[in-house]
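> Here is my input, please return the structure:
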Amino acid sequence: MILEHALLSIKPGESAAFEAAMAEARPLIAASPGFRSITVRKACEAPDLYLLMVEWDDIASHRDGFRASERYAQWQGLLHRFYDPMPMVGYFGDSL
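Okay, the predicted model is just below:
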């Protein structure tokens, strides 16, 4: 199992719209082969910062599967306009 993570900095004042768009986008990623779960958490001390965590079977399920799919194009259309700056995505392996 691989854990994808990204810190999502949302443009000021756009958090409510981002949260609505994320609710709409969740089924797109959930339909992807190799997808296991998604968690989005809002920062306690920064109103426009979120932590995205997605569990995948492997990196290829995200990078070569979801990101190469039409669902990802829809995901981009729903969510990418909220980011400033664009998030960096990282992957983590098995827990210790």
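> make it CA atoms for all contacts and neighbour counts henceforth
OK.
> and the residue lying closest to residue 25 once chain neighbours are set aside, how many neighbours?
Nearest non-adjacent residue to residue 25, counting by C-alpha to C-alpha, 6 or more residues apart in numbering: residue 75, 5.7 Å away. Residue 75 has 21 neighbours, counted by other C-alpha atoms under 10 Å.
> do the same with residue 82
21.
> Quick check, it in contact with residue 11.
Yes: contact criterion C-alpha atoms under 8 Å: residue 82 and residue 11 qualify, at 5.7 Å.
> Please generate a structure for the following sequence too, so the two can be compared:
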Amino acid sequence: MILEAVMLQVKQGMEVEYEKAFRAVSEIISSMKGYICHELQRCIEVEGKYLLLVKWETLEDHTVGFRQSSEYQEWKRQLHHFYDPFPIVEHFEHVDLS
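Okay, here's the model as predicted:
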């Protein structure tokens, strides 16, 4: 399992519109092969700052399967204009601490 983590900064005053748009496009990502779950968290200290966490079965399910799909183009069309600066996407894997 891979965890995609994205810190998002939404343009000032667009937070309500962004959350509405994100709700609407959540069905896009949740329909993709390898998708496990996702959540969007709103920062308490910084207005307009969000954390998106998405669990994927494999890295390629995100980087190839989703990012190179027509569904991603729709995701991008509906969400990317909200971000400034454009977010950096990072991927993490579980560390076994036992």
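> care to give me the TM-score?
Superposed pair, TM-score by TM-score structural alignment, normalised by the length of the first structure: 0.97. Supporting alignment: 96 aligned residues with a C-alpha RMSD of 0.7 Å.
> Please identify the buried residues of the helix or strand hosting the residue nearest to residue 25 of the first structure?
Per DSSP states H and E: residue 75 of the first structure is located in helix 70-79. Within helix 70-79 of the first structure, the residues that count as buried by 16 or more other C-alpha atoms under 10 Å are 71, 72, 75, 78, 79.
> so what secondary structure elements neighbour that helix?
Judged by 3 or more C-alpha pairs under 8 Å, 6 or more residues apart in numbering; DSSP states H and E, the packing partners of helix 70-79 of the first structure are helix 15-30.
> equivalent range in the second structure for the helix it packs on?
Counting by TM-score structural alignment, helix 15-30 of the first structure lines up with residues 15-30 of the second structure.
> average gap between that stretch and the first structure?
Here the mean offset of stretch 15-30 of the second structure against the first structure after fitting is 0.4 Å, by mean C-alpha distance after the TM-score superposition for the first structure.
> Which two among the buried residues of helix 70-79 of the first structure are spaced furthest apart?
With C-alpha to C-alpha as the measure, no two of the buried residues of helix 70-79 of the first structure lie farther apart than 71 and 79, at 12.2 Å.
> so what sits against both of the two?
By C-alpha atoms under 8 Å, 6 or more residues apart in numbering, residue 71 of the first structure and residue 79 have no common neighbours.
> who touches residue 82 of the first structure in this structure?
Going by C-alpha under 8 Å, 6+ apart, the list of residues near residue 82 of the first structure reads 10, 11, 14, 18.
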